[in-house]
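[1] Predicted model, plus sequence, below.
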Amino acid sequence: MRKLLIITAAAITLTGCSTITETVRGPELAPVAYPATLVPVSQVYGREEAARPASANSLWRTGARTFFGDQRARRIGDILTVNINIDDRAQTQNSTNRTRSNETSGGISNFFGLENSLGRAFPGGFDPQNLVGVQGESTANGSGAINRSERVELTIAAVVTDVLSNGNMVIQGRQEVRTNRELRELTVAGIVRPEDITAANTINHTQIAEARISYGGRGDVSRMQATPAAQSLVERFSPF
C-alpha cells in the first residue's frame, strides 16, 4: 500500500511539473514515433530481406518495386493519404407540454367500533366517510433546439499498422503543427479496404470504417477558452 501511494504521488508530481512547464514554455511537440498508440492492435513486424544481387544481363534488382507496379498501400508500414472533408449540418427542434391532475378520496364506515372513539380524539370534527383525501397536480413545459454546422477540410498521411485476415487494413495517422504558443493536433484511425484506395494512393474519410478523427489543440488560446475545472465540476454535479 505504501509503495502504491509513493507511485501515485510521483505520478501526480510529474503531471504537475508537465503542466507548469507547458504553461511557461508552451506546448511541446510529441516525438516522432510509430503511431501504434492510437488504436492498440496486435502487430507483427517481419525482418527486412537483405538486398539481392541483380540477375545477369538485367537492369532491375530482384524484388524491387517496378515502375508500372501498384504503388498503393497494402503492407504494414506503407503510407497512404487520407482526405478529410467534413461538411455536416443538423437542425432539431422539440417542444413538450404536459399537464396532469388527479384526486383520490376514501372513507370507512365501520372499523371494529373504533370510528366513534376517533371522533372524540378530534374535537374539531371527524367524518369517517372522508377519512382519506389526496389531490395532486403536475405541469411540465420544455423546449429545445439544436442548430449545428461543422466544416473540416484537411489532408493527413496515415500508416498501415495492421493487415486483417480478410485483407482489410488498420491505418493510423497523427499530425502536429505548432504556431507560437498554440499546438494543433490532428489524428485519424480506422479500417479501410484495399479496393477503396485510389490509384494515387489516397482515400476519403467516408470510406474508413470505425473512423476516429480528432482535430483540436492545446496552448494559451485553448486554455483561455476552456471552462475552469472548479466551474465544470459544479455545473456537472449540481442538482439544480
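    Received, thanks. All of these numbers come straight from a predicted model, not from anything done at the bench. Residues are numbered from 1 along each chain as shown.
[2] contacts and neighbour counts: CA atoms only from here.
    OK.
[3] how near is residue 185 to residue 213?
    Computed as Cα to Cα, to the nearest Å, the residue 185 to residue 213 distance reads 11 Å.
[4] Flag every buried residue along the helix or strand that contains residue 17.
    In the assignment (DSSP states H and E), residue 17 maps to helix 2-25. Going by neighbour count (16 or more other Cα atoms under 10 Å), the buried part of helix 2-25 is residue 22.
[5] Determine the set of other helices and strands touching whichever helix or strand comes after that helix.
    Using DSSP H and E, the helix or strand that follows helix 2-25 towards the C-terminus is strand 79-106. Counting contacts by 3 or more Cα pairs under 8 Å, 6 or more residues apart in numbering; DSSP states H and E, strand 79-106 is packed against strand 132-163, strand 202-204.
[6] Distance of residue 13 relative to residue 20?
    Counting by Cα to Cα, the gap from residue 13 to residue 20 is 11 Å.
[7] Determine the set of other helices and strands touching the helix holding residue 17.
    The helices and strands touching helix 2-25, judged by 3+ Cα pairs under 8 Å, 6+ apart, number zero.
[8] alright, now check it against this:
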Amino acid sequence: MSKTAFIAPALLVSLIALGGCSSVRETVGGPQLTAMAYPAALVPQEQSVMYPAQNNTPASSNSLWRVGARTFFNDQRARQVGDILTVQVVIDDSAQTSDSTNRTRTNSFSAATPSVFGLESSLGKILPGGYNASKALGNDSTSTGAGSGSVKRSEKISVTIAAIVTGVLPNGNLIVQGTQEVKTNREVRVLSVAGIARPEDVSSTNTIKHTQLAEARISYGGRGDITNMQAPPAAQALMEKYSPF
C-alpha cells in the first residue's frame, strides 16, 4: 500500500473523531448555551457593534437633564443599527384539507375482416387454427383508481423576544434579528426570529408583531436529552429517506 493511500483513510478517521468530540461532550455533560454574540445580518454586509460613548458629566445645578442624555420628547423607537425592539410572536394557526378521488374507465374494441383482398382462405392456413375472420381483432380493458388524502395541522406559539436592528435598508426598512436560549436541566430551548420591518409598524412601546415582519424566519426548537429521544437514530433516518422500497 502506498503512503498516500494510507494517509487518506487516517486523515478521514481523524476528522470524524474531531467532529464527534462536541457531540460526545454534549451527551455526557448536557447541552451548553451558545456564547452571546452580535447577530449576523440577513443581507451580506459587514456589521460592527456600536458602543455609546461614555458620558460622566454630572447634571446641571437645579436641572433634571444631563448633557448627552436622551430626552423625554424624542422618539425612542428602534431606528438604527444596534437598537433593541420587542417582537411578539403569537401564532395560532390551523389547517385542514381532505381530498378524495375515484375513477373508472372501461374500453371495448372489436373488428372483423371477412374479406382481405381475397386472401382470407390463405390467411386461414397461415394463421393459427383459432383464426376467425368475423372476430379478427378484439380488445377489452378496464382500469380503476381510487385515492384519498387528508391533512390536519394545528400549531400554537405565544412568546416574546427582544431583537436587535442589524441593518437599515436604503428605503429605511429595518433588518431585525434576535435569539433567545433558555436552559432547563439538560434541555435548551431556542427561539430565533428574523425579518424585515417598517419603522412605521413599530409601536410607541417599541414593540412589533411577527405578522408585520416581511421575510419572517421564526424557529422554536431545542437540543438536549428530550430532543435526542424524540429524533430517530441516524441510520434509521437515512434508510427511511433514501430507501428505494
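    Thanks, I have the structure now. Computed from a predicted structure; not experimentally measured.
[9] what span of structure 2 lines up against stretch 185-198 of structure 1?
    Residues 190-203 of structure 2 are where stretch 185-198 of structure 1 aligns, with TM-score structural alignment as the criterion.
[10] now do stretch 82-100 of structure 1
    Using TM-score structural alignment, stretch 82-100 of structure 1 corresponds to residues 87-105 of structure 2.
[11] after superposition, how close is the matching stretch to structure 1?
    In the superposition with structure 1, the average deviation recorded for stretch 87-105 of structure 2 is 1.4 Å (mean Cα distance after the TM-score superposition for structure 1).
[12] What residues of that stretch count as buried?
    Here stretch 87-105 of structure 2 shows 87-89 as buried, counting by 16+ other Cα under 10 Å.
[13] Also stretch 104-112 of structure 2?
    For stretch 104-112 of structure 2, a neighbour-count test (16+ other Cα under 10 Å) marks nothing as buried.
[14] I'd like to know how far residue 233 of structure 1 sits from residue 227 of structure 1.
    Distance, residue 233 of structure 1 to residue 227 of structure 1, using Cα to Cα: 10 Å.
[15] Could you measure from the residue mapped onto residue 25 of structure 1 from structure 2 over to residue 13 of structure 2?
    In structure 2, residue 25 of structure 1 lines up with residue 29, judged by TM-score structural alignment. In this view, residue 29 of structure 2 and residue 13 of structure 2 are 24 Å apart by Cα to Cα.
[16] For the closest residue to residue 104 of structure 2 other than its chain neighbours, give me its contacts.
    Closest residue in space to residue 104 of structure 2, ignoring its immediate chain neighbours: residue 144 at 4.3 Å, by Cα to Cα, 6 or more residues apart in numbering. Residues near residue 144 of structure 2 by Cα atoms under 8 Å, 6 or more residues apart in numbering: 102-105.
[17] can you rerun that using 7 Å?
    Residue 144 of structure 2 is in contact with 103-105, counting by Cα atoms under 7 Å, 6 or more residues apart in numbering.
[18] got those residues as a markdown table, with distance to residue 4 of structure 2 columns?
    As requested, these are exported to a markdown table (distance: Cα to Cα, whole Å):
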| residue | distance to residue 4 of structure 2 |
| --- | --- |
| 103 | 62 |
| 104 | 64 |
| 105 | 65 |
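[19] Go through the residues you listed and name the one nearest residue 166 of structure 2.
    Nearest to residue 166 of structure 2 among the contacts of residue 144 of structure 2 is residue 103, at 55.5 Å by Cα to Cα.
[20] burial measure for the closest residue to the closest one other than its chain neighbours, as a count.
    Of all residues not flanking residue 103 of structure 2 in the chain, residue 145 sits nearest, at 5.1 Å (Cα to Cα, 6+ apart). By other Cα atoms under 10 Å, 9 other residues sit near residue 145 of structure 2.
[21] In structure 2, what stretch matches stretch 149-169 of structure 1?
    Mapping stretch 149-169 of structure 1 onto structure 2 (TM-score structural alignment) gives residues 154-174.
[22] Please point out which parts of that stretch sit buried.
    Quick answer for stretch 154-174 of structure 2 (16+ other Cα under 10 Å): 160-168, 174.
[23] pretty sure residue 217 of structure 2 is touching residue 179, no?
    No: counting by Cα atoms under 7 Å, residue 217 of structure 2 stays clear of residue 179, with 11.4 Å between them.
[24] Find the residues that touch each one of these two.
    Joint contacts of residue 217 of structure 2 and residue 179 (Cα under 7 Å, 6+ apart) are residue 193.
[25] In terms of neighbours, single out the busier of those two.
    More neighbours surround residue 179 than the other of residue 217 of structure 2 and residue 179, with 19 against 13 (other Cα under 10 Å).
[26] ok so, going back, can you tell me which residue in structure 1 aligns to the residue nearest to residue 103 of structure 2?
    Taking TM-score structural alignment, the alignment pairs residue 145 of structure 2 with residue 140 from structure 1.
[27] same deal with residue 45 of structure 2?
    Taking TM-score structural alignment, the alignment pairs residue 45 of structure 2 with residue 42 from structure 1.
[28] Residue 228 of structure 2 too?
    Checking TM-score structural alignment: residue 228 of structure 2 goes with residue 223.
[29] just to revisit the earlier point, who touches the match of stretch 149-169 of structure 1?
    For stretch 154-174 of structure 2, the external contacting residues (Cα under 7 Å, 6+ apart) are 41, 80-95, 175-178, 180, 196-199.
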